[in-house]
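> Show me the folded form of this:
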Amino acid sequence: MSPALELTSVPEWAITPTMPGADTTGRWWTIIAFGPTGGEVARRWAAQIGRESAVRSYEVAVGDDERARAALVGALADARVGWRLMMAGPADACLRLRAAAVALGVADDEITVASTDVRVRAVHCVHCRTVTTAAVELSEVLPCSGCGRNLLVYYHVSRRQGAHLGCMVDAEEQSAS
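Modelled structure (predicted):
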């Protein structure tokens, strides 16, 4: 039996693809897209901001983790009251960027996420600290790419690391060495 999602640290958009509208309550926006589908969402958001906002100051960045983080850092250097971060793309990439944003002081209510794909998860092994990335569901088991333990993908996401928690599934059955 799985827990109620609202009682976990897993955002709904990491389980089910979501396509929210643009957060038009802001005055300045940074839109970061991962992949072609994320780019489509970013273009839709930019058009929506252009139609619904008196201030039309936004920038769109498309890229990988490194370019997305650089765009975020650059945007925060010039951020003013009313700045918003919107990101679109696979949930695992969005979780990593959200972790970087939170570490830089961005509040959850300043972030909008559109997840285009939720099949792949980054799983942090609590035993060896390796992050294994694989197509896996919550409550499923996968082998850790670092220590080889069979990890249960737990209903927990680290806001600091942007990864799901993985712990040895059969730890209680192992003999003490």
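> can we go C-alpha only for contacts and neighbour counts from here?
OK.
> Which residue is the nearest non-sequential neighbour of the residue nearest the centre of the chain?
Among the residues of the chain, the one closest to the centroid is L95, at 1.7 Å (CA atoms, centre = their mean). Of all residues not flanking L95 in the chain, G162 sits nearest, at 4.6 Å (CA to CA, 6 or more residues apart in numbering).
> Which other helices and strands does the host helix or strand of the residue nearest to the centre of the chain contact?
Using DSSP states H and E, L95 maps to helix 91-103. Here helix 91-103 touches helix 65-77, strand 111-117, strand 120-125, strand 163-168, going by 3 or more CA pairs under 8 Å, 6 or more residues apart in numbering; DSSP states H and E.
> now with 6 Å?
Under the contact criterion of 3 or more CA pairs under 6 Å, 6 or more residues apart in numbering; DSSP states H and E, helix 91-103 touches no helix or strand at all.
> run this one through as well so I can compare:
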Amino acid sequence: MEHTSVPQWALEPLVQPLDPRASRCTILSYAAAPVAARWTDGLDELSIPHRTLELAPREQASPDERRRVDAELRDAVVGWRLLIAGALLDVLGTRSLALGAGLLDAEIIVGTTSVEALPVTCAHCETTMITSAAIAEVISCRGCQEELLVHHHVSRRRGSFLGFKNDAEEWAPEGEAVE
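Next up is the predicted model:
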């Protein structure tokens, strides 16, 4: 995995450091109170104004919570930082939303609490599914039933890993079968 778009925080639980140059911050905590508390303590020490929003994990998210996140992104000003803490599934989804709204990577700080559940999007039918499979493992697409390889690529736009046909790289001359 020398050349990959998978950030280290998507491979193992990891909390990125605060940006001491931030003018103010919003912490989005998806059942990640210890990480939010750690960031709160650090922001207090740096005298950086901040607020914390406690949000339900993705399986429980409501349209109201999506509106709350959208409102935070609309109110963003120069120097503001978005801190996202929670399971990889929640972090990737919210980070994708933030990037789509125009935030830069440098404006987003991430803290993952677990990385066991991966969102994987099928390259063939665009179905996104949640799996406990690891990178380089094969899963079955619930949309098109293809056997998909979980690739070491994270789509910033979709907030998910790429899954593509497991034997897509095998080629046989016309008329010959692939073993």
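> re the thing from before, what does the residue nearest to L95 of the first structure correspond to in the second structure?
Structural alignment (TM-score structural alignment) places G162 of the first structure against G159 in the second structure.
> Could you report the distance from its match to S47 of the second structure?
From G159 of the second structure over to S47 of the second structure the distance is 32 Å, taken as CA to CA, to the nearest Å.
> Those two: who's more crowded?
G159 (23 against 12; other CA atoms under 10 Å).
> Distance check, the more buried one against T94 of the second structure.
To T94 of the second structure, G159 of the second structure is 8 Å away according to CA to CA.
> Now the common contact residues for these two.
Contact criterion CA atoms under 6 Å, 6 or more residues apart in numbering; residues shared by G159 of the second structure and T94: none found.
> Would you check that T30 of the first structure makes contact with E59?
Yes: taking CA atoms under 6 Å as the definition, T30 of the first structure is a contact partner of E59 at 5.2 Å.
> which of these two has more neighbours?
Neighbour totals were compared for T30 of the first structure and E59, and T30 leads with 24 against 14 (other CA under 10 Å).
> Just tell me what that one corresponds to in the second structure.
So, by TM-score structural alignment, T30 of the first structure is matched to T26.
> for R69 of the first structure, same thing?
Correspondence of R69 of the first structure to the second structure, assessed by TM-score structural alignment: R66.
> neighbours of its match, just the number please.
13.
> Likewise for P49 of the second structure?
Counted with other CA under 10 Å, P49 of the second structure comes out at 14.
> Next: P17 of the second structure.
P17 of the second structure has 11 nearby residues by other CA under 10 Å.
> Also the one 4 residues further on?
Residues within reach of R21 of the second structure, counting by other CA under 10 Å, total 11.
> Would you mind measuring from it to V15 of the second structure?
18 Å.
> I84 of the second structure now?
10 Å.
> the more surrounded of the two?
Set I84 of the second structure next to V15 and count neighbours by other CA under 10 Å: I84 wins out with 29 against 18.
> Now which residue in the first structure aligns to the more buried one?
I84 of the second structure maps onto M87 in the first structure, by TM-score structural alignment.
> Can I take it that that match is in a helix?
No: the assignment for M87 of the first structure, made by DSSP: H, G, I helix; E, B strand; the rest coil, is strand rather than a helix.
> Show me the common contact partners of I84 and V15 of the second structure, please.
Common neighbours of I84 of the second structure and V15 (CA under 6 Å, 6+ apart) do not exist.
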